[in-house]
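Chemist: my questions are about this predicted structure, shown below with the sequence.
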Amino acid sequence: LARAYLNRALLSAERFVPDPFGATGARLYRTGDLARYRADGVIEYVGRVDHQVKIRGFRIELGEIETLLLAQPGVREALVLAADHQLIAYLVAEQQDAEALKAILREQLPDYMVPAHLIFLDRMPLNPNGKLDRQALPKPDASQSQHAWVAPVTELEQQIAALWADILGVERVGLADHFFERGGHSLLAMQVVSRLRHALGREVPLKLLFEQPRLERFAAALQALEASVGEPVPALLPASREQPLPLSYAQERQWFLWQLDPHSAAYHIPSALRLKGALDRSALQRSFDALVARHESLRTCIQVLPEGARQVIQAQAPVSIALGEVSEIDLHAQVAAEIARPFDLQAGPLLRVTLLRLAEDEHVLVLVQHHIVSDGWSMQVMVDELVQLYAAFSQGEMPQLPGMPIQYADYALWQRDWMEAGEKARQLAYWRDLLGGEQPVLELPFDHQRPAQQSHRGARLDVPLPAALATDLKALAQAHGVTLFMLLLASFQTLLHRYSGQQDIRVGVPIANRNRVETERLIGFFVNTQVLKAEIDGQTTVAQLLAQVKQRALEAQAHQDLPFEQLVEALQPERSLSLNPLFQVMFNHQAEGRPGDTPPALAHLRIEGLAWERRTAHFDLDLDVQENRDGLWASLGYATDLFNASTIERMARHWQNLLQAMVDDQAQTLGQLNLLDRDEQQHILQLWNRTDSGFPATRLVHELVADRAAET
């Protein structure tokens, strides 16, 4: 062998490496061949190191893909390369049908091994030495990155394609399109299912969309379903208003909590909007009056009658808009004070509107609702419709909002009838089987002893997630056939497992619970809470946990209608005012796609959201992640009665490190995922592992004691 490459020092250093078995100065040549010792001592050739790449955390043998391509009729040459975190296949073939080849690859390879681009060449480029000239290979362009559009054919395919396009906000959808690759997520998937249920008049399982996310296969699977799948759900129709209507199950729990502490602001739903420009106060007043007339829940209060607490819908009256002057310095304190003012659920109203004037052309509109008549989705609906109403009234026009066939009180009555008709028993059986009879409490390492009663005092910490990490996480989720919600939930459950040492990890997850078309534009308390359980030990791999979380999430969606309050009542966990029943930690993932995410622009008024410091906590700990096209934003909320800020800051760093470790190698077990950054590792190794005692190592303990006695 040669000693080095002539005049190529860097390449020589890379290929001619020190020989650990030879004399000093001896060298070995790194050939790039990959081999392994078998149990019988034989060395087995595996392949080339340069043919093994790592993309999105997966180790991929490029030769395996090339072999499969070369096995296809008409493919004479095939080369697969990795570039920019994706696979590119170069082919010399008689037929240049990329979609057909990709379909074959998908049947025999996991998604992460299917090349993103198939580029057909007349011949492979060679250099003067007759070797492949990789620099001459063409790079994929934007046109090659798109699927060939295939038009839907059947009536069902066309119906699904139109529905997907509307929900995803894209111009068109073809047969080869993948729902989640086109921007879909769990919340939008639920909208697809609810609208198909409404259009087809039968149940559509959510898991079907996850199992067959490409339009052609989804339509075929849906067509194959029996029309009688699942019991028919009764129609959601208007109820008589001749007498007060019962509360929904969720409202009953809110009523109970309010009676415990009528002065608490823990269950207020606030929003603050900065209005810049000339404000038409008359149009604003008319907009609120129209909004309250449109939504009965905004003029609902609670009354106790002999048969129990009931919803009472009050007559329409002008909305009271409180006016005030405020400086920029005092603005956030004033907004916080408005949000903290308690409601009287019996007297009402349960919507409070305050307009704070900063300058002639700048105001802040503070909206506060009580949770018993609203939720986060409802607030977005209200802001969206308020803007539409104002846009019309300020231009002297009549607003054009869609009709309201039902109201929240109708839903509350329908929910009770449906649950009591047998649906409650069906769904409860699933949750009983999953959660069992014993309900463990998550024991995190607190800084302070748990108080006898929750004070709901809390704080939040913003947790930055770099854009590159967010991109890798989305790619990892796609490669495993899970949503980003499922991936992030799995990461959080892993963190809780590592912190607590417990193997049964239960996390509360809020769901919009608007799985019927009729409820999408209603204002009311729809949100429900599910208890998602993960069974984890240190030997569970990332891939295994993702598969488990996906299965549990889809099962939970199929049993999402059982109100959390009914689950608590049925399981009868040990009740305590010091903690939440069934789970103590919450995970919330919000993605684009809710009404009001992008309110209409106004000609003479710019609307901006106003952030403020949240000082309440419903749980020991909660992780909130928001997703949009620009990236991910996360925050950790915590009970200040239990945690110090420094502990939460460290926990946030550990979660960030864990996410990066999951991306780097999904073959790792959860116990191997690194939580510590370099500074923490050095701190533990150097400061916490000091062995210098200051005593001579040659003296025994009894001799040291005698020496010390002699000195004194």
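Modeler: Everything's here; your move. Residues are numbered from 1 along each chain as shown.

Chemist: contacts and neighbour counts: CA atoms only from here.
Modeler: OK.

Chemist: contact partners for the spatially most central residue of the chain?
Modeler: With distances taken as CA atoms, centre = their mean, the chain has F485 as the residue nearest its mean C-alpha position (2.9 Å). With contact set as CA atoms under 8 Å, 6 or more residues apart in numbering, F485 has these partners: 186, 589.

Chemist: mind checking how far it is from T540?
Modeler: 20 Å (CA to CA, to the nearest Å).

Chemist: mind checking the SS state of V192?
Modeler: helix (DSSP: H, G, I helix; E, B strand; the rest coil).

Chemist: coming back round to it: the residue nearest to the centre of the chain belongs to a helix, doesn't it?
Modeler: Yes: under three-state DSSP, F485 falls within a helix.

Chemist: please report how far it lies from G437.
Modeler: Taking CA to CA, one finds F485 at 28 Å from G437.

Chemist: repeat for V482
Modeler: Distance from V482 to G437, by CA to CA: 30 Å.

Chemist: in terms of neighbours, single out the busier of those two.
Modeler: Under the neighbour definition other CA atoms under 10 Å, V482 and G437 were set side by side, and V482 has more, 21 against 11.

Chemist: need the contact list for the more buried one.
Modeler: If you count contacts by CA under 8 Å, 6+ apart, V482 has them with 546, 550.

Chemist: please repeat the previous calculation with a cut-off of 6 Å.
Modeler: Applying CA atoms under 6 Å, 6 or more residues apart in numbering, we find V482 in contact with no residue.

Chemist: are we agreed that it is in a strand?
Modeler: No: according to three-state DSSP, V482 belongs to no strand; its state is coil.

Chemist: quick one: it from V549, how far?
Modeler: 9 Å.

Chemist: with D344 instead?
Modeler: 41 Å.

Chemist: the two: which is more packed in?
Modeler: V549 (23 against 14).

Chemist: am I right that that one is in a helix?
Modeler: Yes: checked against three-state DSSP, V549 lies within a helix.

Chemist: contact partners for it?
Modeler: No contacts exist for V549 under CA under 6 Å, 6+ apart.

Chemist: run the last query once more with 7 Å
Modeler: By CA atoms under 7 Å, 6 or more residues apart in numbering, the contact set of V549 is 486, 490, 534.

Chemist: please enumerate the strands of the stretch 501-650 of the chain.
Modeler: With DSSP state E, counting those that start in this stretch as the criterion, the stretch 501-650 of the chain has strands at 504-511, 528-535, 585-591, 605-609, 621-628, 631-639.

Chemist: same check on the stretch 51-200 of the chain?
Modeler: So, for the stretch 51-200 of the chain - with DSSP E, counting those that start in this stretch - the strands run 52-55, 58-61, 75-83, 86-93, 117-120.

Chemist: and here is the other one:
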Amino acid sequence: MSGWEQSADVPLSITERSIYNLHYRKALADMIARAINIKGPLQVDLFREAVHRTVNTYPIFRCRYTREPVRRIFVDVELDIIDVCDMSDAHIMSFLTQYSNAPIAMQLDQLLGLSLIRTGEAEYILLTKCHHIIADGISLALLLELALTAYLDLEHGASFRSQPETIDFADYVNFENNYIHSQRGQKALQYWRDKLNLQRNAVEVASVGKMVSLYCEDLAYTLEPREFLHIKERARAAGVSHFAYLCAAFQQALYELLQKEFWMNVSLSLRIKKEYRQIFGPMFRLANLAVVGEEDWAEKLQRLSREIQYAVRTVYVADSIGPHGIIGNNLPAPCTYLVNYLQTEVHQEGLQAAYNAAGSEWIAINEKIKIRSINLPARISPYGIYLSLAAYDGYLHSNFVYNANCFSRDTLQKLSERWRYVLMQGNK
């Protein structure tokens, strides 16, 4: 029996509570959007049925939230059908951009928006947008994959078969809450409180900073397999994980180029654990890593390695009072920085690339229909700079998502170049 059936009133996860608080305390919007071109004789009514059945199988996508006291309510998700055949390509792209950046009203709007846009004869765009409180990027990619697979099954006359979750988001939330209230969880909670208390004065100073709008741009950079292997060798020689090495280089580049006090927010995602790969929901985890300016490279690597190892073991508690908790609720965008790392052996090609917006080539899904991803503007983010890293196919793919009202593209170009240099040469 799933966790949703075991508990009629599943509490909010740490991540949900944090995003909920940010949503109502600041003018922030945290959203994820995906767009896929579909070309071919799509049976629209059958596609609508496949999407409805797939999406509404999973409670987290149907979830909405009441005001205090916060409770979940569930409303079925609908697929909007829109015809824009008379629009020019420029107007269609403008529409996609405005849609992907428009805020979502948590109480009034559908938190998962799905639109099938007809752009021409046998040409469509599947546009998906969700509030981060109900899902992350991986969840959204998995959902798109399931929905399109369901359509192909129905088209071939097969009956709809939902993919059961062996562990659903409600199970995950219950596990998280049990951990926090355990003896081990309480000990870890005290550790993080003591650690963050050392930064109390600095947080109060930063909290009075002027809020800025959250328009973001994206700078992409890919390290070749030989470069990535070189980085791994340097990390191994230093006795640290390559994740710690990547974090240290990013922190060093920020410290050198921005010349200001900041806090390093590092995403330590449980999505890399196999037992959680098929859970839908906002699965990221955060921990606060201290920034120390006056330390040599070897000291930085060892310190961050120790902090990351402990953060991984106490990741639930770290998130409850960390960057998206005490600190994240107080600091303005220019003072918060994030690095998110996902390592996977999945080959990001073919359908997988299209679902994750990692490719732009046409991909045939059967003899009649093909799809490709559309690059949308970076999602609105509460961070000043957000470094998203993904390791697959031997490459290290990096995306510097930055608040365009805080930093120039020239600054980010210098930052990415310095980050790469530190990775390859160390702090010299």
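Modeler: Yep, it's here. This one's a predicted model, so the numbers in the text were calculated from it and none came from an experiment.

Chemist: superposed, what's their TM-score?
Modeler: Overlay of the two chains. TM-score (TM-score structural alignment, normalised by the length of the second structure): 0.82; 410 aligned residues with a CA RMSD of 3.5 Å.

Chemist: how about the strands of the stretch 51-200 of the first structure in TSV, adding mean neighbour count?
Modeler: Output for the strands of the stretch 51-200 of the first structure, formatted as TSV (neighbours: other CA atoms under 10 Å):
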stretch	mean neighbour count
strand 52-55	17
strand 58-61	17
strand 75-83	17
strand 86-93	20
strand 117-120	21
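
Chemist: how about those in JSON lines, adding distance to L522 of the first structure?
Modeler: Formatted as JSON lines, those follow (distance: least, CA to CA, whole Å):
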{"stretch": "strand 52-55", "distance to L522 of the first structure": "44"}
{"stretch": "strand 58-61", "distance to L522 of the first structure": "44"}
{"stretch": "strand 75-83", "distance to L522 of the first structure": "48"}
{"stretch": "strand 86-93", "distance to L522 of the first structure": "43"}
{"stretch": "strand 117-120", "distance to L522 of the first structure": "44"}
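
Chemist: ok, and the closest non-adjacent residue to A512 of the first structure?
Modeler: V527 (4.7 Å; CA to CA, 6 or more residues apart in numbering).

Chemist: what's the burial count for the aligned residue in the first structure for I365 of the second structure?
Modeler: Per TM-score structural alignment, the equivalent position to I365 of the second structure in the first structure is L602. L602 of the first structure has 15 neighbours, counted by other CA under 10 Å.

Chemist: and what of N528 of the first structure?
Modeler: 20.

Chemist: next one: S267 of the second structure
Modeler: 23.

Chemist: which residue in the first structure lines up with it?
Modeler: Per TM-score structural alignment, S267 of the second structure is aligned with P510.

Chemist: shouldn't that match be in contact with N588?
Modeler: Yes: applying CA atoms under 7 Å as the test, P510 of the first structure and N588 come out as touching, 6.4 Å apart.

Chemist: can you tell me the element T119 of the second structure falls in?
Modeler: strand 112-120 (DSSP states H and E).

Chemist: onto which residues of the first structure does that strand map?
Modeler: The aligned range for strand 112-120 of the second structure is 351-359, by TM-score structural alignment.

Chemist: distance of the closest residue to N628 of the first structure other than its chain neighbours from N515 of the first structure?
Modeler: Closest residue in space to N628 of the first structure, ignoring its immediate chain neighbours: E592 at 5.5 Å, by CA to CA, 6+ apart. In this structure, E592 of the first structure and N515 of the first structure are 17 Å apart, going by CA to CA.

Chemist: of those two, which one has the most company?
Modeler: More neighbours surround N515 than the other of E592 of the first structure and N515, with 21 against 18 (other CA under 10 Å).

Chemist: wait, what's in contact with whichever residue in the first structure pairs up with I82 of the second structure?
Modeler: Using TM-score structural alignment as the criterion, I82 of the second structure maps onto L323 of the first structure. Counting by CA under 7 Å, 6+ apart, L323 of the first structure touches 354-356.

Chemist: equivalent analysis for L81 of the first structure, please.
Modeler: If you count contacts by CA under 7 Å, 6+ apart, then L81 of the first structure has 87-89 around it.

Chemist: for Q682 of the first structure, same thing?
Modeler: Per CA under 7 Å, 6+ apart, neighbours of Q682 of the first structure: none.

Chemist: what does the host helix or strand of it correspond to over in the second structure?
Modeler: If you go by DSSP H and E, Q682 of the first structure is part of helix 678-682. Using TM-score structural alignment, none of the residues of the second structure align to helix 678-682 of the first structure.

Chemist: neighbours around the residue nearest to A512 of the first structure, how many?
Modeler: 19.

Chemist: correct me, but Q303 of the first structure touches Q314?
Modeler: No: if you go by CA under 7 Å, Q303 of the first structure and Q314 don't touch, sitting 11.4 Å apart.

Chemist: who's in contact with stretch 28-43 of the second structure?
Modeler: By CA under 7 Å, 6+ apart, stretch 28-43 of the second structure touches 22-23, 100, 103, 122-132, 137, 357, 368-374, 379-382.

Chemist: so what does H181 of the second structure match up with in the first structure?
Modeler: Checking TM-score structural alignment: H181 of the second structure goes with E420.

Chemist: just say helix, strand or coil for its match.
Modeler: Assigned with three-state DSSP, E420 of the first structure falls in the helix class.

Chemist: how many residues are close by it?
Modeler: The burial count assigned to E420 of the first structure is 11, neighbours taken as other CA under 10 Å.

Chemist: tell me the counterpart of the residue nearest to A512 of the first structure in the second structure.
Modeler: Under the alignment by TM-score structural alignment, V527 of the first structure pairs with F284 in the second structure.

Chemist: coming back round to it: how about the strands of the stretch 501-650 of the first structure, which one is nearest L331 of the first structure?
Modeler: strand 605-609 (13.6 Å; CA to CA).
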